[in-house]
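Chemist: Mind looking at a prediction? Sequence and model below.
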Amino acid sequence: MRSGGCVDFDQVTELMRHPAWVLLRADNAALVLSFCGTVFVDENARGVPETVLESRLDDRLYVLNEEKPGSFPRPADAYLAEWTKNGWLRKYYPPGEDEAHFDATAALEKAVAWVRELPARSFIGTESRLNTIVALLRQMAFGTETDPQTRIDELRRERDAIDAQIARLRAGEVDMLSPLALLDRYQQVESTAVELLRDFREVEANLRELDVRLRHQVATAEGGKGEQLAAFLLDRDEIARSDQGQSFQAFFDYLLSPRRQQELRELLQQVNQLPQLEGRANQSLLKVPFAWLEAAENTQDTVRQLTEQLRRFLVDRSRAEDRRVLALVRSTQRHVTALEGQADLPGMTLDIPQAHLTLPMERRLYMPVERIELDTIAVEESDDAEVDISELFSGVHVDTEALAGHVLEAVAASPSGQANLAAIVDDHPLTLGLAELLAYFQVEHPGLDMIVDPDRTDLLVYPRVHVPGHTQARVPHVTFVRDEGGNAAGKAEQE
């Protein structure tokens, strides 16, 4: 069912079993929506330890029972267990920790958002949303136009409009946004920022569904590991190629750009200090870029956990197959020893290999290669000197093959056949900042294994991109080692 589409009776009946619908009909819906909305939505908490969440809920229950005695007689842990069972909270154990953590589900956030939209609003802005609709329609129409002349006419129209604005400014005519128009746009920015955070939890939920499906396949797998690997990679490719996956990757790449992060923070700070928004500015909006980055990193952690699950599965299946082959070999040896010295043993027929000859006249005749003449006439330079092409060079591209070469070289030069990330960065300093550092965690090579030790950390110092100064990053201790076949050294020598 697509968003905004019509629903029939059967679809509505099926949706009544949705956790968000069940929450709205629950007896303690007010407690769940108010408490969880404050912790997981307003404070944007992710992965709250069980003791912390239980303590906060216990304090809240004490206050409510003081106002109305006997309203909530059960202890806090009983309510948390019920909410987890109903699909409103997710209980899990982070890697390396023995204490349970809680996080909100997408169903809980949908219910909280729906309830918060119910009260009447004193001001409902429509102008900014209309402008957004017109701008999006214009982008879609212009972006799919195949006629070059039509595109040129549209660009000229925009240029004339900009020239007219410059002329009015030089004449002293400054068009300012009215307080109502400014408030309209500010409310749209605030609602869009909150919706993005809510969408991240839904993306994580989709990835966790893939994780559950993979674990089920591992538990019930009877075929070869190649079949399981193909099914897993197919599911991951479908998520990566989907509209949701491509949009998330583009958003994450945008967040990794230091220049765009700085621009976003400066714009938010400048807008929040406008005198027209006095008393209506939301200071928590300044923390939105950091909340986006944290939510995106949580989503990437989910993908890394899927990859680790696949690696453990392949290792376990490979060891099991090795033990099975060894048992068959030993069984064959025992049978041969038992039959030694006996006569009239049953025989077997073998196919004798033979060479397949190809006569000279059966080969294809020589086909000359058609040569292509290239036009080397120089292209005339454009007279339009106002074209701004700086955006073409503003992106950050990290050559992962070059990083893999650095890792292979360090591993091959090490007598122990291993090298850590800190030593590699010392030999090959980072030139592209955080993007290049994160790319080292995605290095993949048939002759390499990457071991991450979360209990140990390394402090890396690297120069900033496009701005003076240096940045420090504390990352887990990462070690690159050769695989059991020792292919990494051979690859490094060939390269």
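Modeler: Received it, and whenever you're ready, just let me know what you need. Because the structure is predicted, anything quoted here is derived from the model rather than measured.
Chemist: drop to CA atoms for contacts and neighbour counts, all remaining ones
Modeler: OK.
Chemist: What's the first helix or strand after the host helix or strand of A327?
Modeler: Per DSSP states H and E: A327 is located in helix 288-339. Later in the chain than helix 288-339, the nearest helix or strand by DSSP H and E is helix 400-413.
Chemist: one step back: so what secondary structure elements neighbour the helix holding A327?
Modeler: In terms of contacts (3 or more C-alpha pairs under 8 Å, 6 or more residues apart in numbering; DSSP states H and E), helix 288-339 is packed against helix 179-219, helix 225-241, helix 243-255, helix 258-272.
Chemist: That helix to helix 258-272, inter-axis angle?
Modeler: Angle, helix 288-339 to helix 258-272, by axes from the mean of the first three to the mean of the last three C-alpha atoms, to 10 degrees: 140 degrees.
Chemist: any idea of the angle helix 288-339 forms with helix 243-255?
Modeler: In terms of direction (the same axes, to 10 degrees), helix 288-339 departs from helix 243-255 by 120 degrees.
Chemist: what's around the nearest residue to D58 once chain neighbours are set aside, how many residues?
Modeler: Spatially, and ignoring its direct neighbours in sequence, D58 is nearest to A76 (5.3 Å; C-alpha to C-alpha, 6 or more residues apart in numbering). Neighbour count of A76, defined by other C-alpha atoms under 10 Å: 19.
Chemist: try this one side by side with the last:
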Amino acid sequence: MVSEAITTFLEFFMDYFSINSLRENHAGWSLLRAQNAPLALTFFMAAFTGPNQRNLGRQDLVEILDDVLFSLRDTLGEERFPRSASEYLDDWAEPAKAWLRKFYAENRDEPVYDLTASTEDVIRWVEALRGRDFVPTQSRLSSIFNLLKTLVHGSETDPDARLAELQRQRDDIDEQMELIRSGTIAVMSRPEAVDHFHQLTTQAKDLLSDFREVEANFRKLDRKLREQISLWEGGQGDLLESIFSSQQDISGSLQGRTFQGFWDYLMSPQLRSELHELLERATHIDALATQEGLHSITSMQKDWLPAVEQTQSTVRQLSAQIRRLLDDKVFLENKRIMALIRNIESGAVAVRAIPPTGVFADLPGHDVPVALPFERPLYEPSRQTPINDFVDVADDLDVDAQALFEQFHVDPQKLEANIDAVLADAEQATLAEVTDAFPLSQGLAELVTYFQLATASSSATIDSDSVQTLSWTLPDGSLREATVEKIIFVRPS
């Protein structure tokens, strides 16, 4: 019984060979085993995880690493780290190590570097080894209970059970309201507030580190797809079907659906406003006044947006790469077809003077369609339509030209200035927020111009899955409304 339990345990979890494979091949494990691991981790923390930065240029990283090396050599001696900063950087970005991801970004002349998901896992583990002065336990237990309740009640299909749970929640809320009306206000104690604050900051950091792993998972899906395209030997139609199903796999995978849900949540103006308000109110809690980094939590949402935008950009780049690979495949297929046609033509020219005897070409499966003569329609001449091209000349040449001066022009630069004015106080804004600040004065023409600006701009997104209703007032006082797709303008970085 004991041996069967151990066997089942090993089958369910990782066995010896899986762990040994990780030890030999995993980038994070190789980083821990490296001789210069303390130097690399110190540099990674100073350049990336400490200031929450991503996608740094080579020259910036060389300068940061030079500062780190200068400080260490001043303490440990010049011979301690003999190589230059650029040599260390190139070594850590080698595919054999893969501690850094080196790539070229748009509008950047120099290579760009970012941490890999494995490296960030090692950094978080090393930071955890130093220990913590305060370990949140009560808030974690509350989080477990809340997650469990959401899981169980959100998966309940019995209407009576759902109604009973909602009734219980309403009774609890009514009871709390009665206690507050009677003057009994239960305020969270200082240990509880500190406990929840540490839990909040920990989960916020974990969320930032998760984005690199999400991006890496998307790249793995795309790499499998590109390998399939490169090695494809079937028909063109089967390849297209495989391409479209694989693109659905990237966006419809469990990773893709959860990330899209987070993106939709973060892009909701109402939820973003509520989150910002809650973070601001949290900084004024008296029990947290002495906590380090209290006011930095207000920038939590601003730290998420660049990371989420980069992951979204990665998904867009993957889709563009898929289209380019497909175009290359079509080009090679057409080239092969033309080579076959040229081969057939050259063979036909070679036997033109001396035709071969017997059957020259056999095309099975083809027949001649037979149509009865009387099944064809008779010829019917086309009818000529008479056109009266006589022009009446008005005797009275006094024409009112006021209509020519009533035309108006929508100035796109003015609308761009409106968008920039709204984005000066916010990271992003919807078209409804822009029109609330600057109402539509030229009606539908001005609304169409906003759509033209959003289509031409790389800092704007048109969400076809959501709509918004915009309204304006005509000169005669009547109200007009238009329901259009949601446009989100983002402040350029």
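Modeler: Yep, that arrived. The shown structure was predicted, so the numbers you read here are calculated from the model rather than taken from an experiment.
Chemist: about what we covered before: quick one, which of the helices and strands packed on helix 288-339 of structure 1 is packed in tightest?
Modeler: Mean neighbour counts were taken over these using mean count of other C-alpha atoms under 10 Å, and the top value, a mean of 16, falls to helix 179-219.
Chemist: returning to what we had before: Y93 of structure 1 versus the residue nearest to D58 of structure 1, what's the distance?
Modeler: Separation of A76 of structure 1 from Y93 of structure 1 (C-alpha to C-alpha, to the nearest Å) stands at 19 Å.
Chemist: same deal with F441 of structure 1?
Modeler: Relative to Y93 of structure 1, F441 of structure 1 is positioned 23 Å away (C-alpha to C-alpha).
Chemist: With L274 of structure 1 instead?
Modeler: Taken as C-alpha to C-alpha, the span from L274 of structure 1 to Y93 of structure 1 is 44 Å.
Chemist: try S247 of structure 1
Modeler: Applying C-alpha to C-alpha, the value for S247 of structure 1 to Y93 of structure 1 is 29 Å.
Chemist: Same check on F40 of structure 1?
Modeler: Per C-alpha to C-alpha, F40 of structure 1 is found 18 Å from Y93 of structure 1.
Chemist: Compare these two (neighbour count), which wins?
Modeler: Neighbour count, other C-alpha under 10 Å: between F40 of structure 1 and Y93, F40 has more, with 19 against 13.
Chemist: on that earlier part again, save the helices and strands packed on helix 288-339 of structure 1 as CSV, and put in distance to F480 of structure 1 too.
Modeler: Formatted as CSV, those follow (distance: least, C-alpha to C-alpha, whole Å):
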stretch, distance to F480 of structure 1
helix 179-219, 26
helix 225-241, 23
helix 243-255, 25
helix 258-272, 28
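Chemist: Out of those, which gets nearest to A473 of structure 1?
Modeler: Closest to A473 of structure 1 of those is helix 258-272 (C-alpha to C-alpha; 14.1 Å).
Chemist: matching residues in structure 2 for that closest one?
Modeler: For helix 258-272 of structure 1, the aligned range in structure 2 is residues 269-283, judged by TM-score structural alignment.
Chemist: where's that stretch relative to the chain centroid, distance-wise?
Modeler: Computed by C-alpha atoms, centre = their mean, to the nearest Å, the chain-centroid distance of stretch 269-283 of structure 2 equals 23 Å.
Chemist: Centre-most residue in structure 2?
Modeler: Central residue of structure 2 (C-alpha atoms, centre = their mean): Q312, 1.7 Å from the mean position.
Chemist: Return the residue of structure 1 aligned against that one.
Modeler: Using TM-score structural alignment as the criterion, Q312 of structure 2 maps onto Q300 of structure 1.
Chemist: cool, and I341 of structure 2?
Modeler: Counting by TM-score structural alignment, I341 of structure 2 corresponds to V329 in structure 1.
Chemist: and the gap between its match and R198 of structure 1?
Modeler: Relative to R198 of structure 1, V329 of structure 1 is positioned 57 Å away (C-alpha to C-alpha).
Chemist: Make sure W21 of structure 1 is indeed in a strand.
Modeler: No: counting by DSSP: H, G, I helix; E, B strand; the rest coil, W21 of structure 1 is not found in a strand; it is helix.
Chemist: Now do the same contact list for it.
Modeler: By C-alpha atoms under 8 Å, 6 or more residues apart in numbering, W21 of structure 1 lies in contact with 15, 111.
Chemist: And it, what's its match in structure 2?
Modeler: For W21 of structure 1, the aligned residue in structure 2 is W29 (criterion: TM-score structural alignment).
Chemist: Please tell me how far its match sits from S189 of structure 2.
Modeler: W29 of structure 2 sits 42 Å away from S189 of structure 2, going by C-alpha to C-alpha.
Chemist: repeat for D114 of structure 2
Modeler: Distance from D114 of structure 2 to S189 of structure 2, by C-alpha to C-alpha: 41 Å.
Chemist: Also Y113 of structure 2?
Modeler: Taken as C-alpha to C-alpha, the span from Y113 of structure 2 to S189 of structure 2 is 45 Å.
Chemist: Kindly report the same for S268 of structure 2.
Modeler: From S268 of structure 2 across to S189 of structure 2, the span is 32 Å (C-alpha to C-alpha).
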